[in-house]
Each structure stands twice: as structure tokens, then as C-alpha cells.
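Student: Predicted model and sequence follow; I will ask about them next.
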Amino acid sequence: MANTPSAKKAVRKIARRTAVNGARRSRMRTFLRKVEEAIASGESGAALTALRAAEPEIMRAAQKGVLHKNTASRKVSRLAARVRALSA
């Protein structure tokens, strides 16, 4: 249990940050799910639209520290490849 005032403040800050990061992660996963569903349905137009909406969300999550930059780039790259394969 935190005893000092600075430790108590740190606990409050961590709780706030965790909530914000959780919301960001959830939002990103929602966008990823929409792309996955569009790919699964086989609609290349819908998949491309969903990917264009998801890419900034994924990169924003990386910028804010929810994901590592390389992880975000890898996710975008793999999704883009799958969407490209769908339209071909």
C-alpha cells in the first residue's frame, strides 16, 4: 500500500493512464475487427475502406505508447497485404 503522498499520487496517475490506454487499445481492436470482418466477408471495397479507417488508429496507438511502433507497422502491413490479395 502506498504510504507517502508521492506514492499515492503515482497510484492515481497510473490508474488514470491505464484507463486511457485501455480505451485506446479497445478502440484500435474495434477497428481491427471491422477490417477482419470485411476480409472474411470477401468484400474488397469494404475491406479497403475499413483498412483506411483502421490504419491511423493503429498508428495513433503506437504514437501514444499503447503499441510498439514496429508492431503497429507489422499489423498494418499484414492487413494491407490481405486486402490486396482479396482484390486481386
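Tutor: Looks like it came in fine.
Student: hey, let's count contacts and neighbours off CA atoms from now on
Tutor: Will do.
Student: For the helix or strand that contains G22, list every residue counted as buried.
Tutor: G22 belongs to helix 5-41 when assigned by DSSP states H and E. Neighbour counts using 16 or more other CA atoms under 10 Å place N21, R24, R25, R27, M28, F31, L32, K34, V35, E36, A38, I39 of helix 5-41 among the buried residues.
Student: A further structure is provided below for comparison with the first:
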Amino acid sequence: MANTDSARKRIRQTAKRTARNVARRTRMRHVIKSVETAIASGDKDVAQAALRAAQPLLQRAANKGVAHQNTISRKISRMSSRIKAIAV
């Protein structure tokens, strides 16, 4: 266990940061799921609106280091192309 004050502080900081990152990762997964269900419903307008709402959250997750920037870019690109493929 931590013996110094600075080590105890680092433990507290790590716990806070971990909780914050878990919340961000969960939120990221939820918005991806909402876009996926909108795509599966076949309604192009709803799917586009869901993606538009999800993009800032996904980009923020990448900027905060929760997910890699290339991973988020790839996911957004693939969801966008799937939305474009939906027949109007």
C-alpha cells in the first residue's frame, strides 16, 4: 500500500481519472449503439440525426485518449457509408 502522501494522492487521482474514462467509454458505446439501431431501422433521416449527435461525443472520446483517433475516424466513416447506402 502507498506509504507517502504523494503516492496516496496519485491513487486518488488515478481513481478519479479511471471513473471519468469509464463513463466516457460507456457513453461512447451507447451513442455507437444508437446509431447502429437507427441504421438497422432503415430510416435514413433518423440515422443521420443519430450520427450527427454521436460525432462530437466520439471525437471528444478520441481527444481525451479514451479511444484512438484513427479508430473513431474509422467507425464514423463506416457508419456514414452505411447510412448513405440506405435507400431513400
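Tutor: Done, it's in. Because the structure is a prediction, the values reported are computed rather than measured.
Student: tm score of chain vs chain?
Tutor: Once superposed, the chains reach a TM-score of 0.93 (TM-score structural alignment, normalised by the length of structure 1), with 88 aligned residues with a CA RMSD of 1.1 Å.
Student: circling back to that earlier point, got TSV for the buried residues of helix 5-41 of structure 1, with distance to R84 of structure 1 too?
Tutor: Formatted as TSV, the buried residues of helix 5-41 of structure 1 follow (distance: CA to CA, whole Å):
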residue	distance to R84 of structure 1
N21	31
R24	27
R25	25
R27	24
M28	21
F31	18
L32	16
K34	16
V35	12
E36	13
A38	13
I39	10
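Student: Now the helix or strand following the helix holding G22 of structure 1 on structure 2. Mean distance?
Tutor: Per DSSP H and E, the first helix or strand lying C-terminal to helix 5-41 of structure 1 is helix 44-63. Superposed on structure 2, helix 44-63 of structure 1 shows a mean distance to its aligned partners of 0.6 Å (mean CA distance after the TM-score superposition for structure 1).
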